[in-house]
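Engineer: How does the following fold in three dimensions:
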Amino acid sequence: MKDFISSRARSIPPSGIRKFFDIAQTMEDVISLGVGEPDFSTPWNVCEASIYSIEQGVTNYTSNKGTPKLRAAIARYLESSFQTPYDPENEIIVTNGVSEAADIAIRSVVDVGDEVLVAEPCYVSYSPCITLAGGVPVPVPCTAETEFRLTPDALMERITPRSKVVIANFPNNPTGGTMSEADYRAVADVVVDHDLLLISDEVYAELTYDGSHFSPAALPELRERTVTLNGFSKAYAMTGWRVGYLCAPPAITAAALKIHQYVALCAPVMAQVAAYEALRNGAAEKDAMVREYRIRRNLFVNGLNRLGLTCHLPKGAFYAFPSVESTGLSDQEFAEALLREQHVAVVPGSVLGGPGHVRCAYAVSRESLKTALERMETFLAGLKT
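Structural biologist: Next comes the predicted model:
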């Protein structure tokens, strides 16, 4: 049967994140810092709105773009929060999570042979989606020395005549790095000068701890060159609801909508109802979650540095990205041994484009983080004996 598998499908690897999660699922007493999922439940008012809609028989297809009510709410939210106005009729598509939004954004603009510059470390799905679209992923390194920001110099080093698109995810998974307005202004000069398009994944926008999130589409020179991706999974603890959205100039939105129509039709209507309620009445619980993440971040990152695992203070998302080079182990060896010996699951940074580091999601309770640090200390002590 292998002869029937396409070369593109054969060329992409399975998720390195899920590999460790699946192993951890078979073990007892594991503290999983592996999968990036909030440990909070979806706010009850959000669930209740969806339940009530089902009771009222709201179980039908919606417009391919999403319900007009939700798209209008998204437009209001983006303009008031990030100063990025979008026309809800022609510039917004509601998708099945941000993962689908990223996929259709890439497929709508990438032709065979086009090079796509990917700011790394990054989430695992971008490069496979580029490959499946026939494009060529080109990693652009973001390093600890610059707090994992995307710099114009790093971008310039990877640009060729075949470069077409830049993909950036800030606040970043897995590093927690962020980009300021000044950072984006510097990158904008490169994007404009080389006639590139920017796909900006901002699903962690609300999880910004130091300062406020800046969206590149707020810059006039990038407004018509940016595809903004966002969603509800992280900010509102709605991972299983699978609601995201894509915002872009009308020509790109129209192209992405055609792909969305054929592969997904529309996001589930009951999930769209929940997303609308989250935007209307979810701010208080969202803000409470962010405050708790900030406390966990400080607790865990300080603990990592105390153990000698050098880690910058992430300004966004809910990930710490410590270096493990001081242990003498590769990131893969470190993650495998830590899971096997101390039942703490982390993700090797190499599967995310950040070798020599591991990703630790601090979206677990404070007690679990304290226990994880104790186990990591025991593990590190064992390496010295």
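
Engineer: hey, let's count contacts and neighbours off CA atoms from now on
Structural biologist: Noted.

Engineer: Could you report the separation of Glu285 from Ser81?
Structural biologist: Distance, Glu285 to Ser81, using Cα to Cα, to the nearest Å: 17 Å.

Engineer: One more: Ser350?
Structural biologist: From Ser350 to Ser81 the distance is 34 Å (Cα to Cα).

Engineer: how many neighbours does the closest residue to Leu219 other than its chain neighbours have?
Structural biologist: Leaving aside its sequence neighbours, Leu219 sits nearest to Arg185 (Cα to Cα, 6 or more residues apart in numbering; 7.7 Å). With neighbours defined by other Cα atoms under 10 Å, the count for Arg185 comes to 17.

Engineer: pretty sure Arg185 is in a strand, no?
Structural biologist: No: read with DSSP: H, G, I helix; E, B strand; the rest coil, Arg185 is helix and lies in no strand.

Engineer: how close does it get to Glu333?
Structural biologist: Arg185 sits 39 Å away from Glu333 when distances are taken as Cα to Cα.

Engineer: for comparison, sequence B:
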Amino acid sequence: MKKCSDFVLKMDESVTLAAANRAKALKAQGRDIIDLTLGQPDFPTPKKIGQAAIEAINNGQASFYTQAGGLPELKKAVQHYWTRFYAYEIQTNEILITAGAKFALYAYFMATVDPLDEVIIPAPYWVSYVDQVKMAGGNPVIVEAKQENNFKVTVEQLEKARTSKTKILLLNSPSNPTGMIYSKEELTAIGEWAVAHDLLILADDIYHRLVYNGAEFTAISSLSDEIRNRTTVINGVSKTFAMTGWRIGLAVGDPEIIAAMTKIASQTTSNPTAVAQYAAIEAFEENDKSFEKMHAAFEERLNKIYLQLSEVPGFELVKPNGAFYLFPKVTKAMAMKGYTDVTDFTTAILEEAGVALVTGAGFGSPENVRLSYATSLETLEAAVTRLKDWMND
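Structural biologist: Model prediction:
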């Protein structure tokens, strides 16, 4: 008897988690591995946030189920946060709190996608988008964003990809894995195109405050009422507040879609973890300067490591202005070392140089590798030195 479904047998494991697990396994064997795989801040969760969780436990608030869509107090905190950083007001029926932003994405696709609906996804893309669309029975339509165009797609490319079955456009800005940001003008053109063709927009804004060197984040949902009414925004506390392990995400959008996503949550997760929700209330209130310190460190790392990585033979980079990743093109480097497959090349770097990167193949970009600079500058510089030495060997 076949125990697993055809679908899951065809599904790939997340390449970022697979790379991280391989690095951990080698470390457990005693190997000296520098791990640049995971996209999580190396800073601890701020103490005030942790204290809020402790207080919720001590006074018994964390002991019970909450509403499937999240605590009312947390939704109010999100409302205030939205006014500050998105510059428009939202109502509580436009908010869903989820067990991580990844689940918010999943709930969105399950709530909106019918079999054979098409979802346009620019590549490079975050590793889980494609499989999540497939889980919902939809068809992911990949539009390649060239490195020469700063990894951004144009309206012309989107129009070529659009068919009568197209329902959703997915945008991730700042981007994982590229760190690139769409300008207000670019987003306006894309948003107006979506309105003209009656498409929904899914905006993954999880890195919205991690922008550097004077760059500005523009929320596509803030551009006009027409664009906002068809846009669902995904966000959360993981990146901005160094809370990856707390698993609190959120979705903001049309009340009908949010209600449908809440129904999905009620039949799957029941509710996000109560204690994490109380911690998230404190996070959104931002009663200390932890974010500013973390942001300054990321900006310094980007500016220094970008220059150093650019000197690695065969590595070609576009300097990003958001998130915390570098995504160099390595076709020349592969040729220099005798490789034609980027995953094999990444494996060789791990085994021979002791540096764990993530293959670009999982992001829809078989010419690139991703590294996270969400680790110490000393560690990053040591990793670049190993890459230089390996390429020059």
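
Engineer: how many other residues sit next to Glu299 of the second structure?
Structural biologist: 19.

Engineer: residue contacts, the alignment partner in the first structure of it?
Structural biologist: Glu299 of the second structure maps onto Arg294 of the first structure when the alignment is built from TM-score structural alignment. Applying Cα atoms under 8 Å, 6 or more residues apart in numbering, we find Arg294 of the first structure in contact with Tyr209.

Engineer: For Lys152 of the second structure, which non-adjacent residue is spatially closest?
Structural biologist: Nearest non-adjacent residue to Lys152 of the second structure, counting by Cα to Cα, 6+ apart: Ala145, 4.9 Å away.

Engineer: Correct me if wrong: that neighbour contacts Val155.
Structural biologist: No: shown here, Ala145 of the second structure and Val155 do not form a contact pair, counting by Cα atoms under 8 Å, at 11.5 Å.

Engineer: Those two: who's more crowded?
Structural biologist: Remark: of Ala145 of the second structure and Val155, Ala145 carries more neighbours, 19 against 16, as counted by other Cα under 10 Å.

Engineer: counterpart of that one in the first structure?
Structural biologist: So, by TM-score structural alignment, Ala145 of the second structure is matched to Cys142.

Engineer: Number of residues surrounding the aligned partner of Phe327 of the second structure in the first structure?
Structural biologist: In the first structure, the residue paired with Phe327 of the second structure according to TM-score structural alignment is Phe321. Neighbourhood size, Phe321 of the first structure [other Cα under 10 Å]: 31.

Engineer: Distance of Tyr236 of the first structure relative to Ala168 of the first structure?
Structural biologist: Distance of Tyr236 of the first structure to Ala168 of the first structure, given as Cα to Cα: 22 Å.

Engineer: swap that for Arg296 of the first structure, sorry
Structural biologist: Separation of Arg296 of the first structure from Ala168 of the first structure (Cα to Cα): 25 Å.

Engineer: Please give me every residue in contact with the residue mapped onto Glu100 of the first structure from the second structure.
Structural biologist: Alignment note: Glu100 of the first structure maps to Phe103 in the second structure; criterion TM-score structural alignment. Counting by Cα under 8 Å, 6+ apart, Phe103 of the second structure makes contact with Gly249.

Engineer: so Phe103 of the second structure, which of the three states?
Structural biologist: The assignment at Phe103 of the second structure comes out as helix when based on three-state DSSP.

Engineer: One more: the one 3 residues further on?
Structural biologist: Remark: Tyr106 of the second structure carries the secondary structure label helix [criterion: three-state DSSP].

Engineer: That one against Val130, yeah?
Structural biologist: No: using Cα under 8 Å, Tyr106 of the second structure is not in contact with Val130, being 10.7 Å away.

Engineer: Which position in the second structure pairs with Phe170 of the first structure?
Structural biologist: Checking TM-score structural alignment: Phe170 of the first structure goes with Ser173.

Engineer: now do Pro38 of the first structure
Structural biologist: For Pro38 of the first structure, the aligned position in the second structure is Pro41, judged by TM-score structural alignment.

Engineer: Neighbours of the nearest residue to its match once chain neighbours are set aside, how many?
Structural biologist: Using Cα to Cα, 6+ apart and skipping residues adjacent in sequence, the residue nearest Pro41 of the second structure is Ala374, 5.1 Å away. Using other Cα under 10 Å, Ala374 of the second structure has 23 neighbouring residues.

Engineer: Kindly report the same for Ser41 of the first structure.
Structural biologist: 11.

Engineer: Thought Lys234 was touching it, still the case?
Structural biologist: No: if you go by Cα under 8 Å, Ser41 of the first structure and Lys234 don't touch, sitting 11.1 Å apart.

Engineer: where does the residue positioned nearest the centre of the second structure sit relative to Pro320 of the second structure, distance-wise?
Structural biologist: Closest to where the C-alpha atoms of the second structure average out (Cα atoms, centre = their mean) is Asn176, at 5.1 Å. Asn176 of the second structure sits 11 Å away from Pro320 of the second structure, taking Cα to Cα as the criterion.

Engineer: Residue for residue, what is the longest helix the second structure has?
Structural biologist: Ranked by number of residues, the top helix in the second structure under DSSP state H is helix 290-309.

Engineer: That helix vs the first structure, mean deviation?
Structural biologist: Superposed on the first structure, helix 290-309 of the second structure shows a mean distance to its aligned partners of 0.7 Å (mean Cα distance after the TM-score superposition for the first structure).

Engineer: Buried residues, that helix. List them.
Structural biologist: Ser290, Phe291, Met294, His295, Ala297, Phe298, Glu299, Arg301, Leu302, Ile305, Tyr306, Leu309 (16 or more other Cα atoms under 10 Å).

Engineer: Provide a complete list of residue ranges assigned to strands in the stretch 201-350 of the second structure.
Structural biologist: Using DSSP state E, counting those that start in this stretch, the strands assigned to the stretch 201-350 of the second structure run over residues 231-236, 249-252, 325-326.

Engineer: Now do the longest one: which range of the first structure does it align onto?
Structural biologist: Going back to what we said before, that points to strand 231-236 of the second structure. Using TM-score structural alignment, strand 231-236 of the second structure pairs with 226-231 in the first structure.

Engineer: quick one: the matching stretch to the second structure mean distance?
Structural biologist: Its aligned residues in the second structure lie a mean 0.3 Å from stretch 226-231 of the first structure after superposition (mean Cα distance after the TM-score superposition for the first structure).

Engineer: can you tell me how far the aligned partner of the residue nearest to Leu219 of the first structure in the second structure sits from Val155 of the second structure?
Structural biologist: Aligned by TM-score structural alignment, Arg185 of the first structure pairs with Thr188 of the second structure. For Thr188 of the second structure, the distance to Val155 of the second structure equals 10 Å [Cα to Cα].

Engineer: Thanks a lot, catch you later.
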